[in-house]
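Peer 1: I need the structure of the sequence given here:
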Amino acid sequence: MTEQQIADVLDIELNELKKNQSVIAAYRAAIRKGRAKGEAEIRLVLYRRAKEGDTGAYRELLRREKKQGGD
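Peer 2: Okay, the predicted model is just below:
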């Protein structure tokens, strides 16, 4: 999701946030942290499924790992 989409879901006026540097910085930090936590949860589930023999989960885990390495 984009910053704007997240702001819309949270019913936050993004343009108002952008007027205050410290507030927008905190908003962006919270988004980064939330995305990282979400990714960690997804990877944990994929790892557990891959350990049980789910080859689709294993492929997805590898794809995400490759994608992260390209950042």
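
Peer 1: all contacts plus neighbour counts: C-alpha atoms, from now on.
Peer 2: Will do.

Peer 1: which element is the residue most central in space within the chain on?
Peer 2: Residue closest to the mean C-alpha point of the chain, counted by CA atoms, centre = their mean, is Arg35 at 2.3 Å. Using DSSP states H and E, Arg35 falls within helix 21-51.

Peer 1: And that helix, what's buried?
Peer 2: Under the neighbour-count criterion of 16 or more other CA atoms under 10 Å, helix 21-51 has Ile24, Tyr27, Ile31, Arg43, Leu46, Tyr47, Arg49, Ala50 buried.

Peer 1: And this one, please, so the two structures can be compared:
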Amino acid sequence: MDKQLLLQSCDKADAEWIELCLWIRKQEFARCQIDVSLKNARLVSSTHSALSRDHGAGKLPVGVRHAMSKH
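Peer 2: The predicted model follows:
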């Protein structure tokens, strides 16, 4: 159902409650996106650390070593 239509069909107290619920939902969605971004950043960081460690130990295939040496 369209948000405006829903709000028009409610009394003022219900409309305020719906607005509050929608606001909370938007905040939770934004927080969830931030959590996912942080997890991805940690994954990239730990992957890069592992690659750097293995690169230093000479354990990576030649193509990967070549790509790592460019960074």
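
Peer 1: re the thing from before, tell me the one of the buried residues of helix 21-51 of structure 1 nearest Ile6 of structure 1?
Peer 2: Ile31 (8.4 Å; CA to CA).

Peer 1: now for the buried residues of helix 21-51 of structure 1, which pair is the farthest apart?
Peer 2: It's Ile24 and Ala50 that sit farthest apart of the buried residues of helix 21-51 of structure 1, by CA to CA, at 38.4 Å.

Peer 1: ok, now which residue in structure 1 is the farthest from the centroid?
Peer 2: Distance to the chain centre peaks in structure 1 at Gly53, reaching 25.8 Å (criterion: CA atoms, centre = their mean).

Peer 1: Aligned to Val64 of structure 2, what sits in structure 1?
Peer 2: Using TM-score structural alignment, Val64 of structure 2 lacks an equivalent in structure 1.

Peer 1: residues in contact with Val64 of structure 2?
Peer 2: Contact analysis of Val64 of structure 2 by CA atoms under 8 Å, 6 or more residues apart in numbering lists nothing.

Peer 1: Name the helix or strand for it, please.
Peer 2: Using DSSP H and E, Val64 of structure 2 falls in helix 62-69.

Peer 1: List the buried residues in that helix.
Peer 2: Arg65.

Peer 1: Go ahead and measure how far that helix is from the middle of the chain.
Peer 2: Mean-position distance between helix 62-69 of structure 2 and its chain equals 29 Å (CA atoms, centre = their mean, to the nearest Å).

Peer 1: And for stretch 35-52 of structure 2?
Peer 2: 12 Å.
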